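Here is a sequence with its predicted model. Questions after.
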Amino acid sequence: MKYRREFFRQLIHASGIIFIIISTYLNSLQMLILSVLAAAAGEVIFRIDRIHYIPLLSGILRGCRRNTSERGFIYYFLGMAVTYAIFGFSMDIANGAILILTLGDSFSTIIGREYGKHRLPFNRDKSIEGSLAFAFSGFIGALFIIGPLPALTGAVTGALVEAYTPVEDNLTIPVFAGAAILLSGHLMGAP
């Protein structure tokens, strides 16, 4: 049952791809505003849910909660907002970093919890299998938006950040992945 709940939580997390689709119609400022509004709406719903049951939403919220973080979904939207604020000059970089977060974090949790046998020496809560799943899925997802080297460096950086960040990696992963994408693009001679 616990695995099923986490799988559902990660499925909701992966639905963040909807933001990538929406971004094809909006600019970075509009995406920044949308992300902040989603975080604010999430906080309001979270607070109301603590007092009153909200049909449909309460079930989703309660299914997505972890013992370590009740507001992970809010940090997810804030991580998107920060990413659009920093890398908004290039929607490809911003969206590549967000895809790395969205897919990488979801697959690392699912694979790591189900198949993770080899613990990372510096973080016993994480597994090598989960980190490899993060890097692979983040890389594949980012390839739809950016080139192979930026996708690879962004995904590997995201996996390392996820492995080292103790909590709320939804804020740190897309920022560091975006920086790696930008840096690798510059090293390749991209403008």
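Ah, there it is. Numbering: from 1, shown residues only.

only C-alpha atoms for contact and neighbour calcs from this point on.
Will do.

Quickly find the element holding Thr83.
helix 72-87 (DSSP states H and E).

can you list contacts of that helix?
The contact list for helix 72-87 (C-alpha atoms under 8 Å, 6 or more residues apart in numbering) reads 13, 28-29, 31-33, 35-36, 38-40, 42-43, 65, 91, 93-94, 97-98, 168, 170-172, 174-175, 178.

Looking at the residues you listed, which are in strands?
Among these, DSSP state E puts none in strands.

out of those, which are inside helices?
13, 28-29, 31-33, 35-36, 38-40, 42-43, 91, 93-94, 97-98, 170-172, 174-175, 178 (DSSP state H).

In addition, the following structure is provided for comparison:
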Amino acid sequence: MFPENLVLSDVCATGFSTAVAFTCLSFWGEVGKRGILDQTLIRKLVHINIGLVFMLCWPLFSPGLQGAVLASLVPGVNIIRMLLLGLGVYHDEGTIKSMSRHGDRRELLKGPLYYASSITLACVFYWRTSPIAIAVICNLCAGDGMADIVGRRLGTEKLPYNRSKSIAGSIAMATSGFTASVVYMRYFASFGYMEESWGMILRFLVVSIASAVVESLPISTDIDDNLTVSLTSVLLGTFIF
């Protein structure tokens, strides 16, 4: 934002990105509080929206560790927020409704906390020059979010090995995670952060399919899929990118 002073530039970028993130959260919180949309749908729209919008802000930061660390403070603040809300230190009905399955504040200490932690770690360790960061956030946000939305509406045909998951949901997850990954690859490539190629597109497809398969397994009922999807994207991405 201010090329002549990278510290000031990154501080301003952090402030702007934080304002954008909390505006999004506040918007969905108000929607949840007013009962405009179904609570489950709002929770998944938040799930899709926040991480992808945050990643749009990455070009505002400087390259290297300083930019990555300051950018990671944006979701990092949300980690603290989830802890305070989940532990009952303070109460925000709109946020709890928009980010929990059953309106229980303690739910924020699981899925939402894993979600914020995954995005924070992807940002600080991989940053915008790594396709792994794109794969983690896109499969976690777009992929997992759309799996639930589509599965609830079109998921009449269940998977034979997991009756709580549907074929439509798994297809939606792989398709959405892959599509978002390609879009962000092109977005970052337009800034010169990486070089887009058909080989990278194919690798994104492999990671998205693998993430969808892992999310569909019965183990997802015991281990939160915000955690399993992120780990799958990181581990497989480390080997193929």
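Perfect, I can see it now. Because the structure is a prediction, the values reported are computed rather than measured.

sorry, back to before: make a PyMOL selection of the buried ones in the ones in helices among the contacts of helix 72-87 of structure 1.
Here is the PyMOL command that selects the buried residues among these (16 or more other C-alpha atoms under 10 Å):
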select buried, resi 13+28+31+32+35+36+38+39+42+43+91+93+94+97+98+170+171+172+174+175+178
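
So for structure 2, the centremost residue is which one?
Cys141 (3.5 Å; C-alpha atoms, centre = their mean).

Report the contact partners of that one.
By C-alpha under 8 Å, 6+ apart, the residues touching Cys141 of structure 2 are 47-52, 177.

which residues of structure 2 fall in helices?
6-34, 39-56, 64-86, 93-99, 111-125, 131-138, 144-154, 167-189, 198-216, 225-240.

Out of the ones you listed, which gets nearest to Tyr161 of structure 2?
Of all the helices of structure 2, helix 198-216 sits nearest to Tyr161 of structure 2, with 8.7 Å by C-alpha to C-alpha.

who touches the closest one?
135, 139, 143-144, 162, 165, 170-171, 173-175, 177-178, 181-182, 220, 225, 228-229, 232-233, 236-237, 240-241.

what does stretch 10-24 of structure 2 give?
With contact meaning C-alpha under 8 Å, 6+ apart, stretch 10-24 of structure 2 is reached by 1, 49-50, 53-54, 57, 60-62, 66-67, 70-71, 73-74.

farthest pair in those?
Farthest-apart pair in the contacts of stretch 10-24 of structure 2 is Asn49 and Gln66; separation 25.2 Å (C-alpha to C-alpha).

who has more neighbours, these two?
Asn49 (18 against 15; other C-alpha atoms under 10 Å).

quick one: the more buried one from Ile42 of structure 2, how far?
The gap separating Asn49 of structure 2 from Ile42 of structure 2 is 10 Å, by C-alpha to C-alpha, to the nearest Å.

Next: Ala168 of structure 2.
Distance from Ala168 of structure 2 to Ile42 of structure 2, by C-alpha to C-alpha: 20 Å.

With Ile201 of structure 2 instead?
For Ile201 of structure 2, the distance to Ile42 of structure 2 - C-alpha to C-alpha - is 30 Å.

More neighbours: which of those two?
Using other C-alpha under 10 Å as the criterion, Ile201 of structure 2 and Ile42 rank with Ile42 on top: 21 against 16.

so what does the top strand by length along structure 2 touch, helix or strand wise?
In structure 2, assigned by DSSP E, the strand with the most residues is strand 162-166. Under the contact definition 3 or more C-alpha pairs under 8 Å, 6 or more residues apart in numbering; DSSP states H and E, strand 162-166 of structure 2 sits against strand 158-159.

which bit of structure 1 covers the strand it packs on?
Mapped onto structure 1 using TM-score structural alignment, strand 158-159 of structure 2 covers residues 119-120.

average offset between the matching stretch and structure 2?
Following superposition, stretch 119-120 of structure 1 is found to deviate from structure 2 by 1.5 Å on average (mean C-alpha distance after the TM-score superposition for structure 1).

what's that stretch in contact with?
The contact list for stretch 119-120 of structure 1 (C-alpha under 8 Å, 6+ apart) reads 125-128.

Neighbours of the aligned partner of Ile18 of structure 1 in structure 2, how many?
Aligned counterpart of Ile18 of structure 1 in structure 2: Val53 (TM-score structural alignment). Per other C-alpha under 10 Å, the neighbour tally for Val53 of structure 2 reads 14.
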